[in-house]
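Participant: Next one to model:
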Amino acid sequence: MMNTVPSKAKISAIGTYVPERRLTNADLEKLVDTSDEWIVQRTGMRERRISGEQEFTSHLCIRAIEDLIQTYGQNVEDVDLIIVATATPDYPFPSVACLIQEHFHIQSTGAFDLNATCAGFAYGLHIANGLITSGMHRKVLVVGGETLSKVTDYTDRTTCILFGDGAGAVLVEADETNPGFLASIQGTDGSGGVHLYRSGLANTMKGLPLQGEGNIVQNGREVYKWAVRTLPAGIETLLEGAGMTTGDIDWFVPHSANLRMIESICDKAGFSLDKTLYSVEYMGNTSAASIPLALGLGVREQKLKYGDTLLLYGFGGGLTHVGMVVKWGVPNL
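Facilitator: I've put the predicted structure just below:
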């Protein structure tokens, strides 16, 4: 589904946080039959951040919001909606969004979590833009946070090398004179859900028994094939609908699933890797947190500037995806 409805919203501030503990490729060599060379060759990953035993998704999200407040002098007291994208909430309920509301004592706000796995943060931006553009909200806090290490099987060499923990938060505010959301596209292929899942209340999918006992199960080959086929086509449609070309995009920011996957998508879509922001090398695949973490790195490394045109693209379990063209509205540091 393509959307080019004129926006009345922009991203105005960002904050990020990752746990202190690093899980290196050398550490993984002690856990499973793998090697630094094998991991780097296939994923581009060198480290991931791992949450503490009593450190959960809400804690990471709160730290990311605190970073946003401190860095940009913002306050969140007048936020009228909190959206948290996560597949690893502290509890099935209450939501992480409600825990954030309580922590910051925001007196009058809506709050909910959404689960679109690795596409979650982009979906959160899409929803925030729609609600503000419609006039229903004025200031929305969109957060992507995960503690994937808590649902990773560290005896499975195919998945344990991939996942890390982290969080990122942005403010999306009303702005009719300088809006930031230019176009978006969404799509879903539920038939591929069997290739990436966590088992839950149901113990079968399409008549097949589910595995994992609550941990992530992934058919990496099938997910890879779907992503490198789906994203270039989605990017082409998105740019055509926006009346733009790849030359109009300052930064491509895909979900940081795997650096080799990103390289393949860039090659097929016509983006150079040096104009791509990613967080995968030293943070791993952080699902809904990966795009804001990549944006945060771009800001700190002084790559990302106010007014830059970005193409964000989230994709993941479902299988589902969402892309958008955004004018960066965050002031330079």
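Participant: all contacts plus neighbour counts: C-alpha atoms, from now on.
Facilitator: Fine.
Participant: what about the helices in this protein?
Facilitator: Taking DSSP state H, the helices of the chain run over residues 25-29, 36-43, 57-72, 96-104, 120-133, 220-242, 259-269, 280-283, 290-300.
Participant: Any chance of JSON lines for these, columns mean neighbour count and distance to residue 208?
Facilitator: Shown next, in JSON lines, are the helices of the chain (neighbours: other Cα atoms under 10 Å; distance: least, Cα to Cα, whole Å):
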{"stretch": "helix 25-29", "mean neighbour count": "16", "distance to residue 208": "31"}
{"stretch": "helix 36-43", "mean neighbour count": "15", "distance to residue 208": "29"}
{"stretch": "helix 57-72", "mean neighbour count": "22", "distance to residue 208": "31"}
{"stretch": "helix 96-104", "mean neighbour count": "20", "distance to residue 208": "32"}
{"stretch": "helix 120-133", "mean neighbour count": "25", "distance to residue 208": "26"}
{"stretch": "helix 220-242", "mean neighbour count": "17", "distance to residue 208": "17"}
{"stretch": "helix 259-269", "mean neighbour count": "19", "distance to residue 208": "28"}
{"stretch": "helix 280-283", "mean neighbour count": "23", "distance to residue 208": "32"}
{"stretch": "helix 290-300", "mean neighbour count": "24", "distance to residue 208": "31"}
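Participant: possible to save the ones you listed as a markdown table with distance to residue 82?
Facilitator: Supplementary listing: the helices of the chain in a markdown table, determined by distance: least, Cα to Cα, whole Å:
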| stretch | distance to residue 82 |
| --- | --- |
| helix 25-29 | 36 |
| helix 36-43 | 33 |
| helix 57-72 | 11 |
| helix 96-104 | 6 |
| helix 120-133 | 9 |
| helix 220-242 | 27 |
| helix 259-269 | 30 |
| helix 280-283 | 25 |
| helix 290-300 | 16 |
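Participant: Residue 187: which of these is closest?
Facilitator: Set against residue 187 and scored by Cα to Cα, those come closest in helix 220-242, at 8.5 Å.
Participant: Show me what that closest one is packed against.
Facilitator: strand 2-3, strand 181-188, helix 259-269, strand 320-327 (3 or more Cα pairs under 8 Å, 6 or more residues apart in numbering; DSSP states H and E).
Participant: Tell me the gap between the longest one and the middle of its chain.
Facilitator: Right, the one you point to is helix 259-269. Chain-centre distance of helix 259-269: 17 Å, with Cα atoms, centre = their mean, to the nearest Å.
Participant: Could you also give me the structure for this second sequence? I'd like to compare it with the first:
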Amino acid sequence: MTTRAVATGIGHYLPERVVENSWFEEFLDTSDEWIRTRSGIERRHFAAEGETTSRMAAHASRAALDSAGITADDIDAVIVATSTPDLTFPSVATMVQNELGMTRGFGFDIQAVCAGFIYALSTANAMIVSGQAQRILVIGAETFSRIMDWEDRSTCVLFGDGAGALVLEARSGSGNASDRGVLATDLNSDGRYREMLYVDGGVSTSGTAGKLRMQGNPLFRQAVAKLAATADAALGKAGLGHDDVDWIVPHQANIRIIQGTAKKLDVPMEKVVVTVQDHGNTSAASIPLALSVAVSEGKIRPGQLLVAEAIGGGLAWGAVVLRW
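Facilitator: Take a look at the predicted model:
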């Protein structure tokens, strides 16, 4: 028998404030049509004053725990993927532990920007398969609205806030591709591309949080090629092909990137989960948010094969093949 990390619960949280594209017309030279045409985004959610990454992560975690039918006492570890923590330290994960009343186990954060949830999921899978934990809460949570340059129309219209959480649990499998759970992962990074997407501040440089900077067109070209390649690599490791895929759950950055990657993978858009129109780019929260919405809508069902893939600053990118 083989130990598999199986998804047993999913949940998400979005701030109450919904910001339509038209809001940006009040202070930027932009329009709803311009934003929709170039990104596919129609609206996004912004955190309220005092609403932190850890608070949103805790909300999503409670929903995931309820979905799994367990309590925080059943969790061995909390892994949070975020680039927008409440504080420099301690970790958001330990704050979530406290919010949930969890006094056992351990927690830590992972920072791989928009690819963060893929990295966190891969790490959680490795810990479960190696026997270090039985149940792990894997979270992606971001408040990117706090690092926007509101004078840069090419970036500030793209991002939103939110959180998604997934419960992974050790289960026995047969060791083949018919098993439920994580079947394969593929992680990559290349620091040569740092200038394409970064924040111009930090503890050891400016001593400030900084603002997000992005080179849109070069990043687009890198994203489509690298996302398709990592999805192919993960499927190959699992011994599966494109025809086996029921759903692609991509990082929700831009509809053109999503469409370009699907085309490169020869997967019809009918098999791609798309939520970018309602959430914008929520970085590490993007995939668990999309996954949770798709499950709640009845699109994703037990036994179906999913490929989740993402790319973010670093550049860092990767994919996970998971049977739901």
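Participant: Spatially nearest residue to the residue minimising distance to the centre of structure 1, not counting backbone neighbours?
Facilitator: With distances taken as Cα atoms, centre = their mean, structure 1 has residue 288 as the residue nearest its mean C-alpha position (3.1 Å). Using Cα to Cα, 6 or more residues apart in numbering and skipping residues adjacent in sequence, the residue nearest residue 288 of structure 1 is residue 118, 4.5 Å away.
Participant: Surely that neighbour and residue 316 touch.
Facilitator: Yes: contact status for residue 118 of structure 1 versus residue 316: in contact at 4.7 Å, counting by Cα atoms under 8 Å.
Participant: The aligned residue in structure 1 for residue 270 of structure 2 and residue 147 of structure 1, how far apart?
Facilitator: Using TM-score structural alignment, the partner of residue 270 of structure 2 in structure 1 is residue 274. Computed as Cα to Cα, to the nearest Å, the residue 274 of structure 1 to residue 147 of structure 1 distance reads 29 Å.
Participant: The two: which has the busier surroundings?
Facilitator: Neighbour totals were compared for residue 274 of structure 1 and residue 147, and residue 147 leads with 31 against 8 (other Cα atoms under 10 Å).
Participant: What residue in structure 2 is paired with the more buried one?
Facilitator: Residue 147 of structure 1 maps onto residue 143 in structure 2, by TM-score structural alignment.
Participant: just checking, that match touches residue 50?
Facilitator: No: judged on Cα under 8 Å, residue 143 of structure 2 makes no contact with residue 50 at a distance of 11.0 Å.
Participant: So for residue 118 and residue 316 of structure 1, which residue has more residues nearby?
Facilitator: Just comparing residue 118 of structure 1 and residue 316: by other Cα under 10 Å the higher neighbour count belongs to residue 118, 32 against 24.
Participant: before we move on, back to that, list the contacts of the residue nearest to the centre of structure 1.
Facilitator: 85, 86, 87, 116, 117, 118, 119, 120, 121, 144, 145, 146 (Cα atoms under 8 Å, 6 or more residues apart in numbering).
Participant: about what we covered before: and the helices of structure 1: which comes nearest residue 7 of structure 1?
Facilitator: Per Cα to Cα, nearest to residue 7 of structure 1 of those: helix 120-133, 5.6 Å.
Participant: That closest one maps to which residues in structure 2?
Facilitator: Using TM-score structural alignment, helix 120-133 of structure 1 pairs with 116-129 in structure 2.
Participant: I would like the residues contacting that stretch, please.
Facilitator: 3-5, 79-82, 110, 112, 133-136, 138-140, 168-170, 182, 185, 187, 283-285, 287-288, 308-310, 318-320.
Participant: Please name the nearest non-neighbouring residue to residue 109 of structure 2.
Facilitator: Spatially, and ignoring its direct neighbours in sequence, residue 109 of structure 2 is nearest to residue 80 (4.7 Å; Cα to Cα, 6+ apart).
Participant: Trace the one you found over to structure 1, please.
Facilitator: Using TM-score structural alignment as the criterion, residue 80 of structure 2 maps onto residue 84 of structure 1.
Participant: One more: residue 260 of structure 2?
Facilitator: Match for residue 260 of structure 2 (TM-score structural alignment): residue 264.
Participant: and what of residue 250 of structure 2?
Facilitator: Checking TM-score structural alignment: residue 250 of structure 2 goes with residue 254.
Participant: ok, now which ones touch its match?
Facilitator: Applying Cα under 8 Å, 6+ apart to residue 254 of structure 1 gives the contacts 262, 276, 277, 278, 291, 311, 312, 313, 314.
Participant: how about these in JSON lines, adding distance to residue 214 of structure 1?
Facilitator: JSON lines is the format used below for the contacts of residue 254 of structure 1 (distance: Cα to Cα, whole Å):
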{"residue": "262", "distance to residue 214 of structure 1": "28"}
{"residue": "276", "distance to residue 214 of structure 1": "33"}
{"residue": "277", "distance to residue 214 of structure 1": "31"}
{"residue": "278", "distance to residue 214 of structure 1": "28"}
{"residue": "291", "distance to residue 214 of structure 1": "25"}
{"residue": "311", "distance to residue 214 of structure 1": "33"}
{"residue": "312", "distance to residue 214 of structure 1": "30"}
{"residue": "313", "distance to residue 214 of structure 1": "27"}
{"residue": "314", "distance to residue 214 of structure 1": "23"}
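Participant: Of those - the most surrounded one?
Facilitator: Going by other Cα under 10 Å, residue 291 tops the contacts of residue 254 of structure 1 with 31 neighbours.
Participant: how about residue 67 of structure 1, what's its partner in structure 2?
Facilitator: For residue 67 of structure 1, the residue aligned by TM-score structural alignment is residue 63.
Participant: Quick one: closest of the helices and strands packed on helix 220-242 of structure 1 to residue 232 of structure 1.
Facilitator: helix 259-269 (4.8 Å).
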